[in-house]
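Chemist: model the following, please.
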Amino acid sequence: MSDCLQNCKITPYYRNLLDSLGLDHPLRRTVERRDDCTPMPGELADPLGEESHSPVPGLVHTYPDKVLLFATLDCAVYCRYCTRSRLVGKSKEHGAEGRGLKKNQVASLACFQYLEQHTEIRDVLVSGGDPLMLSDADLDDLLSKVRKIKHIRTIRIGSKVPAVLPSRITPELAAILAKHRVWLQLHFIHPAELTAEMTRACDTLAKAGVPMVSQTVLLKGINDDTDTLAELFYGLLERRVKPYYLFQCDPVLGSSSFRTPVEQGLQIIRELQGRISGLAMPTFAIDAPGGGGKISLLPNSQFRREGNEIVLTNYQGKEYRYPDPKT
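Modeler: Now for the predicted structure:
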C-alpha cells in the first residue's frame, strides 16, 4: 500500500448522508478512495513533526505547557486529508503497529508517568484517532487518570463523532465528559453535516454542560467559498458549538487535491469578517510543517514567499516553510 493511500472506512450513518446528497456532492471526495493522491514536493508523512516531538509512545509534546495524548488510533471514518494518515487507516506494516503503537491501547503507563513528572504541563488534548470511539468505561478511566494529575488544568478531546456517528453521543457519555470538565473540539467541514441527528447529539452534550468548539479544515472544492463557510459557522453557533479554528490543510502525503492557496484562505476570512457575527468567526491558522505549532493568519498578515513556498514565523521566532505553489 502506498504511504498516501488509506483504507476506506465509513459509518452507515455517513454513507446514508452522502447517498442522500447525491453522487456529485463534494463531501464524497473526503472519504472515498480516488486516484488523486500522488505525493507532491513539500508533502510529508508526518507534516507536523509529531514523531520528533514524542518523548514516549502515545504522547506528543510540542508546546511548553500543552501535550497531545493519543487515546486510540481508531476512527469512525477515515478522512483522506488526515494529518495522521500515517497511523490511521493503514495496514499493520505501514501504520501504527509499524511504529510501535497498538491501535486500541495507546495511552500507556509511560504517558501518565511523563505527565506527572512534567509539572509545566497545564493542558492535555486527548486525540487519536477519535477518543469517543472508546467505550464509556475506557474513556472514563483514561480521563480519571489525567484529571488526578494536579497540575493539569484543562482537558480537551478532539472528535468527529458528532458529524459521522451521532448515535454515539448518549446522556451517559455526556455525563462522563461533564464530570471530567472536558472541552470538546469537534471536526466539521460542511453544512451538510448539520443534520437532525447531529443537532440532537449537540443538544445532549450542551444540556449536560459540555462546552463545544469546532475545528474546520479548508478543503479545495469542498468548502473553500464564503457562502459555504458562513452557513457552516452560523449553523454550528446555532447548535451551541463555537467556531474555533479554520485550518489550512496540512501538507500530508497525497493532499495536493485538497489544499487551497494560502491567499485564498485569507480572502475568505476578509469576506467573512464583513458578513458574519464575530462570535461565529474562527481563527484562520496554519500548523507549521515540522512541528512549529499553530501560526494564526489575519487578513493583513505578511509572509515571505520563496518560490513555491511561503515562510512563516512561529511563536518562538523560528521560520517554517509551507508548500504553496503559485497559481
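
Chemist: when you work out contacts or count neighbours from here on, use the C-alpha atoms and nothing else.
Modeler: Will do.

Chemist: can you give me the strands for the stretch 51-200 of the chain?
Modeler: With strands called from DSSP state E, counting those that start in this stretch, the stretch 51-200 of the chain shows them at 59-60, 66-70, 123-127, 154-159, 182-187.

Chemist: next one: the stretch 201-327 of the chain
Modeler: Under DSSP E, counting those that start in this stretch, the stretch 201-327 of the chain gives strands at 212-218, 242-248, 283-288, 293-296, 304-306, 309-313, 319-323.

Chemist: quick one: the first one to chain centroid distance?
Modeler: In this case it means strand 212-218. The chain centroid and the centroid of strand 212-218 are separated by 7 Å under C-alpha atoms, centre = their mean, to the nearest Å.

Chemist: the closest residue in space to residue 188 that isn't next to it in sequence: how many residues sit nearby?
Modeler: Once flanking residues are discounted, residue 188 sits nearest to residue 216: 5.5 Å by C-alpha to C-alpha, 6 or more residues apart in numbering. Burial measure for residue 216: 23 neighbouring residues, criterion other C-alpha atoms under 10 Å.

Chemist: related to what we said a few turns ago, in CSV, list the strands of the stretch 201-327 of the chain along with distance to residue 22.
Modeler: Below are the strands of the stretch 201-327 of the chain laid out as CSV (distance: least, C-alpha to C-alpha, whole Å):
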stretch, distance to residue 22
strand 212-218, 22
strand 242-248, 26
strand 283-288, 30
strand 293-296, 35
strand 304-306, 40
strand 309-313, 37
strand 319-323, 33
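
Chemist: re earlier: separation between the residue nearest to residue 188 and residue 96?
Modeler: 25 Å (C-alpha to C-alpha, to the nearest Å).

Chemist: can you check residue 52 too?
Modeler: Using C-alpha to C-alpha, one obtains 15 Å as the distance from residue 52 to residue 96.

Chemist: so which of these two has more stuff around it?
Modeler: Set residue 52 next to residue 96 and count neighbours by other C-alpha under 10 Å: residue 96 wins out with 21 against 13.

Chemist: would you check that the more buried one makes contact with residue 103?
Modeler: Yes: the pair residue 96 / residue 103 is scored as a contact, 6.5 Å apart, by C-alpha atoms under 8 Å.

Chemist: what sits in contact with each of those two?
Modeler: residue 73 (C-alpha atoms under 8 Å, 6 or more residues apart in numbering).

Chemist: in stretch 124-136, which residues are buried?
Modeler: Neighbour counts over stretch 124-136 (16 or more other C-alpha atoms under 10 Å) mark 124-134, 136 as buried.

Chemist: which one of those is nearest to residue 205?
Modeler: residue 132 (12.8 Å; C-alpha to C-alpha).

Chemist: how about this one, so we can line them up?
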Amino acid sequence: MEHSIQNVVRKYPESDKRQVALDRADELKSQIKDYLQESKNIPTGLMLEQTFHERKRQILNYFGAAEDDWNSWQWQLRNRISDVEVLKKLLHLTGEDAGQIEMVSKKFRWSVSPYYLSLMETDNLMCPVRMQGIPSIQELQDIWGKDDPMAEEFTSPAPRITRRYADRLIINVTNQCAMFCRHCQRRRNIGEVDRPAPLEEIKAAIEYIRKNPEIRDVLITGGDPLTLSDGWLDWILSELDAIPHVEIKRIGTRTPVTMPQRITQELCDMLERHHPLYLNTHFNHPKEVTAEAMKATRMLAKAGIPLGNQAVLLKGINNNPHVMKKLNHELLKIHVRPYYIFHAKPVKGTTHFVTTIQEGLEIMENLRGYTSGLAIPQYIINAPGGAGKTPLLPQYLISMGKDYAMIRTWEGKVFRCSNGI
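Modeler: Sure, this is the predicted structure:
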C-alpha cells in the first residue's frame, strides 16, 4: 500500500499523538522480540570467560607453561598446534577425525594458536570456532573452487603489490599467521614455511608507491603483518610516512581474534607514532569476542587507532541474521566498528563455507532498521577476476520519475517521495 509522508504526520488529532506513539512503541517491541529470544541462545566470548579459562589451564598444563608464557605472543606463535598427535591430546578426535585431518594436511597447511584452540568446544565438530581452525575433509572434496579467484597474480605491478583501484593498493608483507583459517582467501601463498617478505621486495614495493603519486592509501596485509616484529613494522610504516602523497596507512590483521597477546603496550606505542593509521580485523562469530580480545582492542583504541571489522559470511558459522546481529553488537562493545560482511570467495578448498547471496541479503534486511546504523556493515561481493568490491543491498528504491521516487522502507512500507523541491 502506498503511503504519503503528509498523511502519516497529519492523520491523527493533536490529542491522540501520545497514544499513537505508545502504539508504535508496542509495534516496535514486537518486531525485536524474536531476536531478544534467540540472542539468549547465542554464545559469546564474554559469556564463556570461565569456560575459556579452564581450557587455558588444560592447554598450559600440557605444554608445562605458565601464565606469563600464555601472555607472550612469541610463545603463542612458537607453540602453534600443527600436529594431529598433539591436537588429539587437547581436543576430542575420533580415529576417523584424526585420519581426515592428516589427509587434508598433505595438501593444505594448518596451524592454530593455543589461545584460539582454547575457544573451541572439545567435542563439538560444529563449533563455529573449531570449524574455522581445524581442517575438514570437505576441503579435499571441493570441485569448483579456484586457487586465485581474485586474479591477484594479474594485479601485481610490482613485488608484493596488489592494485585493483586508482588511489590505493595492498602490500603483502608475509605469509605467516597466528592461525591458518580454513576459509583463507590466500591459502595458495601459505606454503610450508613461514616467510616474511624479503627486504628487497618490500623496498621495491615502497619504491613503486613513491613513483605513483595517485596512491594515497596503503593497506599492509599478508598473511598477518602483526606476526612481524615491532621494529620491522616500524620501518615499513616510517618509509610510508616519508612519502608525501600517502595520506593514510591501514593494517589488516586477525591477531586480535586469534592471538590477542600480540597487542602489547610496546606495539601500541609504536603504532601511535604513525598516525593517521587504521586497523581492520576479522571477527566472524560472537564467541570470538572474548575478554582477552577486548583488552587488545581497547589498547589499540586508546592509542587512537580506529578499528573496523571485516567479517566473512560463512555457512554454518554466521549465516544467520541473529548471529550476525549479535556479533556486530558484541564488536561495538569492544570499540570495533562493523565495516564489511564479505561474501565468501570460491577459493579452492573452502567452498563448503560459501552461502547464497540471498542469505547475505536476508541478513542485511534484518539489520537495517532493526539495529543502530553503527552495527550495520556493508555487504560486499568481490566481482570475479579481481574486478573489485561491489556492495549489495536489498532493493529499497522501487522506481523513480522526474519529480518523484517510490521507496520501500525497512518495514516493507511503500512511500512516494518528492524528487527535488
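
Chemist: sorry, back to before: is it possible to get JSON lines of the strands of the stretch 51-200 of the first structure that adds distance to residue 27 of the first structure?
Modeler: Listed next are these as JSON lines, based on distance: least, C-alpha to C-alpha, whole Å:
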{"stretch": "strand 59-60", "distance to residue 27 of the first structure": "30"}
{"stretch": "strand 66-70", "distance to residue 27 of the first structure": "27"}
{"stretch": "strand 123-127", "distance to residue 27 of the first structure": "23"}
{"stretch": "strand 154-159", "distance to residue 27 of the first structure": "18"}
{"stretch": "strand 182-187", "distance to residue 27 of the first structure": "14"}
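
Chemist: deepest of those strands, which one?
Modeler: Comparing the strands of the stretch 51-200 of the first structure on average neighbours per residue, with mean count of other C-alpha atoms under 10 Å, the densest one is strand 59-60 at a mean of 24.

Chemist: so what touches that one?
Modeler: 50-51, 53-54, 67-70, 107, 111.

Chemist: ditto for stretch 268-277 of the first structure
Modeler: The contact list for stretch 268-277 of the first structure (C-alpha under 8 Å, 6+ apart) reads 224-226, 230, 234, 281, 284, 298-299.

Chemist: closest one of those residues to residue 205 of the first structure?
Modeler: Once C-alpha to C-alpha is applied, the member of the contacts of stretch 268-277 of the first structure that ends up nearest residue 205 of the first structure is residue 234, at 18.4 Å.

Chemist: trace that closest one over to the second structure, please.
Modeler: Taking TM-score structural alignment, the alignment pairs residue 234 of the first structure with residue 329 from the second structure.

Chemist: measure that match to residue 393 of the second structure for me?
Modeler: In terms of C-alpha to C-alpha, residue 329 of the second structure sits 20 Å off from residue 393 of the second structure.

Chemist: just to revisit the earlier point, who wins for proximity to residue 202 of the first structure among the strands of the stretch 51-200 of the first structure?
Modeler: Closest to residue 202 of the first structure of the strands of the stretch 51-200 of the first structure is strand 182-187 (C-alpha to C-alpha; 10.1 Å).

Chemist: show me what the closest one is packed against.
Modeler: strand 154-159, helix 161-164, strand 212-218 (3 or more C-alpha pairs under 8 Å, 6 or more residues apart in numbering; DSSP states H and E).

Chemist: name the nearest residue to whichever residue in the first structure pairs up with residue 312 of the second structure, sequence neighbours excluded.
Modeler: In the first structure, residue 312 of the second structure lines up with residue 217, judged by TM-score structural alignment. Leaving aside its sequence neighbours, residue 217 of the first structure sits nearest to residue 247 (C-alpha to C-alpha, 6+ apart; 4.7 Å).

Chemist: quick one, what contacts the alignment partner in the second structure of residue 125 of the first structure?
Modeler: Counting by TM-score structural alignment, residue 125 of the first structure lines up with residue 219 in the second structure. Going by C-alpha under 8 Å, 6+ apart, residue 219 of the second structure touches 168-171, 249-252.

Chemist: change it to 7 Å
Modeler: 169-171, 249-252 (C-alpha atoms under 7 Å, 6 or more residues apart in numbering).

Chemist: same question for residue 327 of the second structure.
Modeler: With contact taken as C-alpha under 7 Å, 6+ apart, residue 327 of the second structure is in contact with 285-286.

Chemist: just the helices from the stretch 151-300 of the first structure, written as ranges.
Modeler: Shown for the stretch 151-300 of the first structure, the helices assigned by DSSP state H, counting those that start in this stretch span residues 161-164, 171-179, 196-207, 226-238, 262-273.

Chemist: mind putting the ones you listed into TSV with distance to residue 2 of the first structure?
Modeler: Listed next are the helices of the stretch 151-300 of the first structure as TSV, based on distance: least, C-alpha to C-alpha, whole Å:
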stretch	distance to residue 2 of the first structure
helix 161-164	26
helix 171-179	37
helix 196-207	34
helix 226-238	32
helix 262-273	27
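
Chemist: right, so those helices: which one is the most enclosed?
Modeler: Most buried of those, by mean neighbour count (mean count of other C-alpha under 10 Å): helix 161-164, with a mean of 24.

Chemist: what's the spacing between that helix and its chain's center?
Modeler: Taking C-alpha atoms, centre = their mean, one finds helix 161-164 of the first structure lying 13 Å from the centre of the chain it belongs to.

Chemist: what residue of the first structure matches up with residue 178 of the second structure?
Modeler: Under the alignment (TM-score structural alignment), residue 178 of the second structure pairs with residue 76 in the first structure.

Chemist: looks like its match contacts residue 8 (just checking).
Modeler: No: using C-alpha atoms under 7 Å, residue 76 of the first structure is not in contact with residue 8; the gap is 10.7 Å.

Chemist: more neighbours: which of these two?
Modeler: Using other C-alpha under 10 Å, the more surrounded residue of residue 76 of the first structure and residue 8 is residue 76, with 19 against 14.

Chemist: check contacts around that one.
Modeler: By C-alpha under 7 Å, 6+ apart, residue 76 of the first structure lies in contact with 10-11, 161, 164-165.
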